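1. Next come a sequence and a model predicted from it.
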Amino acid sequence: MSQYPPPGQYPPPPGYPPPGGQYPGQPAYWQESPKGKGLAITALVLGILAVLSFWTLVGGYLFGAFALIFGLVALAKTRSGRAGGAGMAITGVILGVLGLIGAIVVTIIGYSFFVDSGGKDFFDCVNRAGSDQSKIEQCERDWNQRLEDKFSITLTPAPTP
């Protein structure tokens, strides 16, 4: 009888994992794949741009609307488990809504200032004047005078003798 074990596979020494890397009864190692956050990041960036540029109107409306859309899509994907970044998506939605609200407020204030200063009357006068340059210039003089009277300012300096 030989004192050496028979040729073939030897059992692993105690304390080492068996071939395959697992001990019997141990669950397999599992790692969740990272979830995409692209839509949430896009919503956040667009929301920040909307808040920073709401006073330009185009920035507020355009960036705000897209931030809202991308944020809502990202939220739907995070709730279904297909994407990550729920916090960024929510922040993007909130900032997008704030940008839209800011743009709407600026539009309302600007339009009311335009109407109060006679801008609507000026455009009506120019439309009635058609292509008659002297009538258009008269409309402009009337509007300038109205602004000067209303706000106590001088738009065109008086000629100096």
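-> On my side now, so go ahead.
2. C-alpha only now, for contacts and for neighbours.
-> Noted.
3. residues near residue 150, how many?
-> Residue neighbour count, defined by other Cα atoms under 10 Å, stands at 12 for residue 150.
4. element containing it, please.
-> For residue 150, the host element (DSSP states H and E) is helix 133-151.
5. How about the contacts made by the residue nearest the centre of the chain?
-> Geometric centre of the chain, nearest residue: residue 46, 2.2 Å, by Cα atoms, centre = their mean. Contacts for residue 46 (Cα atoms under 8 Å, 6 or more residues apart in numbering) come out as 63, 64, 66, 67, 92, 96.
6. okay, pairing it with this:
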Amino acid sequence: MSSPPPYPGQPGDPQDPRHGYPEQPTQQFGQQDRFGQGQGPYDQQYGSYPGRPSAHDPGGYPGYGAGPSPAPPRNGAGVAALVLGILAVLTGLFLLGGLLGLIAIALGIVGITRASKGIATNRGVAIGGLVLGVIGVLMTVAVVVFAVFSLNLFNDIDQGQFMSCVQDAGSDQTALQQCQRDLEDRLQGELDQLGN
């Protein structure tokens, strides 16, 4: 039994124009040449310089193919800034909120700087922490200013009469209640004057 004739284009086909010529060895993509460099299909056609990586071989260039993996991003400062910024806003009515806000601002700046240098990948988180830290500080400053203003206003209106009345009353509850009523009358009189 004879074997069927080969298909056109296969080795051994009598109609193949290459019939009778020895097969040329072909170099596969990614194989090493005699200089130890990779050869891509375009480099076989046009050639490449000895001692240089192939233009079509990504393994020859840093950052492509095999090589050291990049360091993980350092996102800790940005995340800490956001957490402390949220706490600063929540506690902004107290002095603790201002302190947390200042720390959030500092960490937010560090996180933004790291993101600008490409060390971190969470620039938006760091900006959010910075903004919330600023809001927390501003809330604390507003509370302190309001408290100082109110205390000064109270001292201007009362002129120390309430404190001297309380000291004179001692532990007498009736006298203390009278001191409170006198203070309320003075405050009401001042509000009436401001309204006119």
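-> Happy to help now that I have it. What you are looking at is a predicted structure, and each value in this text was computed from that prediction instead of being measured.
7. TM between them?
-> For this chain pair, the superposition-based TM-score is 0.61 by TM-score structural alignment, normalised by the length of structure 1; 131 aligned residues with a Cα RMSD of 3.8 Å.
8. Show me the helices in structure 2, by range?
-> Secondary structure of structure 2, counting by DSSP state H: helices at 41-46, 76-90, 95-117, 123-158, 161-169, 173-195.
9. And the second one against structure 1, how far off on average?
-> After superposition onto structure 1, the average distance of helix 76-90 of structure 2 to its aligned residues comes to 0.6 Å, using mean Cα distance after the TM-score superposition for structure 1.
10. Give me the packing partners of the helix holding residue 150 of structure 1, helices and strands only.
-> helix 119-129 (3 or more Cα pairs under 8 Å, 6 or more residues apart in numbering; DSSP states H and E).
11. Can you list the buried residues in the helix it packs on?
-> By neighbour count on 16 or more other Cα atoms under 10 Å, the buried set for helix 119-129 of structure 1 is 119, 121, 122, 125, 126, 129.
12. how close does residue 84 of structure 1 sit to residue 91 of structure 1?
-> Distance from residue 84 of structure 1 to residue 91 of structure 1, counting by Cα to Cα, to the nearest Å: 14 Å.
13. same question, residue 71 of structure 1
-> 8 Å.
14. for residue 82 of structure 1, same thing?
-> Separation of residue 82 of structure 1 from residue 91 of structure 1 (Cα to Cα) stands at 19 Å.
15. of those two, who's got more company?
-> More crowded of residue 82 of structure 1 and residue 91, by other Cα under 10 Å: residue 91, with 21 against 13.
16. To which residue of structure 2 is the more buried one aligned?
-> In structure 2, the residue matched to residue 91 of structure 1 (TM-score structural alignment) is residue 128.
17. just checking, its match touches residue 82?
-> Yes - the pair residue 128 of structure 2 / residue 82 is scored as a contact, 6.0 Å apart, by Cα atoms under 8 Å.
18. Can you check which residues contact both of those two?
-> Here residue 128 of structure 2 and residue 82 have residue 108 as joint contacts, going by Cα under 8 Å, 6+ apart.
19. hang on, residue 110 of structure 2 packs against residue 76?
-> No - in this structure residue 110 of structure 2 lies outside contact range of residue 76 using Cα under 8 Å: 9.8 Å.
20. which of these two has more neighbours?
-> Higher neighbour count among residue 110 of structure 2 and residue 76: residue 110, with 19 against 14, using other Cα under 10 Å.
21. Please tell me how far the aligned residue in structure 1 for the more buried one sits from residue 88 of structure 1.
-> Aligned by TM-score structural alignment, residue 110 of structure 2 pairs with residue 73 of structure 1. Distance of residue 73 of structure 1 to residue 88 of structure 1, given as Cα to Cα: 12 Å.
22. before we move on, what about residue 48 of structure 1?
-> Taken as Cα to Cα, the span from residue 48 of structure 1 to residue 88 of structure 1 is 11 Å.
23. what does residue 125 of structure 1 give?
-> Taking Cα to Cα, one finds residue 125 of structure 1 at 50 Å from residue 88 of structure 1.
24. Okay, the equivalent of residue 59 of structure 1 over in structure 2 and residue 103 of structure 2: tell me how far apart.
-> With TM-score structural alignment defining the correspondence, residue 59 of structure 1 maps onto residue 96 in structure 2. For residue 96 of structure 2, the distance to residue 103 of structure 2 (Cα to Cα) stands at 11 Å.
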